[in-house]
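here is my input; please provide its structure:
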Amino acid sequence: MSKLGDDLIESLEEVLAYKRGEIALPTRTVSPLPPARIKAIRKRVAKSPKEFERRFHVPARTMEGWEQGRRQPDPAAVALLRVIEKNPDAVEAALAD
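Model prediction:
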């Protein structure tokens, strides 16, 4: 078997051991963003959900759901929102490439 195959098998065995509670793996918890903060982030960088969609490729309806508390962004979306909050121009530039 190849090195890649061996590594995949080892990784899957580790996942199974974690799922069975046999080992602990390092984890990071991403705190959720409250709807008011999501709306504040959006308002700081865009006048409307549609403008936010144009700049950052997050659908306007998704933003509206998060802002109204009907849905919660997943950890990756929370990370994106936090980066937009800190440096919207960098995110916009990265998306333009």
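
please count neighbours and contacts with C-alpha atoms only from this point.
Will do.

ok, Asp74 to Glu10 distance?
28 Å (Cα to Cα, to the nearest Å).

so which bits of the helix ranked longest in the chain are buried?
Longest helix of the chain, by residue count under DSSP state H: helix 3-19. By 16 or more other Cα atoms under 10 Å, the buried positions in helix 3-19 come out as Glu14.

what sits against the spatially closest residue to Pro35 that is not a sequence neighbour?
In space, not counting the residues next to it along the chain, Pro35 is nearest to Glu67; the distance is 4.5 Å by Cα to Cα, 6 or more residues apart in numbering. Glu67 makes contacts with Pro35, Ala36, Ile38, Lys39, as judged by Cα atoms under 8 Å, 6 or more residues apart in numbering.

before we go on, could you also do this sequence so I can check it against the first one:
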Amino acid sequence: MSGSKILAGMREAVAFAEGKPVDVRETIVRTPAEVDVKAIRERLGLSQQAFATQFGFSPGTVRNWEQGHRHPEGPARVLLKVIEKDPNAVLRALSA
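This next block holds a predicted model:
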């Protein structure tokens, strides 16, 4: 049964990509503007390693964000905004 659902979904995706009318729902999620990861981290008094460990990021990711090699996107940007506003809320959620 699940194989037929996958096939139907694929056919629907192809039709959508071809501009044909399909019965789909599109959800647009607005994410916050860019965040200053280094400023957030420094305000919390954490090293890159400690920040990464505490909030579930890899140290390399934090380093790349801070050096401008990469930029947080989507869910990471939202999480960083929550950390910026209320880091304890994230810590409580992660410890639950």
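
coming back round to it: and in structure 2, which of the contacts of Glu67 of structure 1 remain?
Compared against structure 2 with both residues aligned by TM-score structural alignment, their matches' Cα atoms under 8 Å, those retain Ile38, Lys39.

before we move on, which element is the residue nearest the centre of structure 2 in?
Residue closest to the mean C-alpha point of structure 2, counted by Cα atoms, centre = their mean, is Pro75 at 1.9 Å. According to DSSP states H and E, Pro75 of structure 2 maps onto helix 74-85.

C-terminal to that helix, what's the next element?
Counting by DSSP H and E, the next helix or strand C-terminal to helix 74-85 of structure 2 is helix 87-95.

mean distance, that next one to its aligned residues in structure 1?
Here the mean offset of helix 87-95 of structure 2 against structure 1 after fitting is 0.9 Å, by mean Cα distance after the TM-score superposition for structure 1.

next, the angle from that helix to helix 74-85.
130 degrees (axes from the mean of the first three to the mean of the last three Cα atoms, to 10 degrees).
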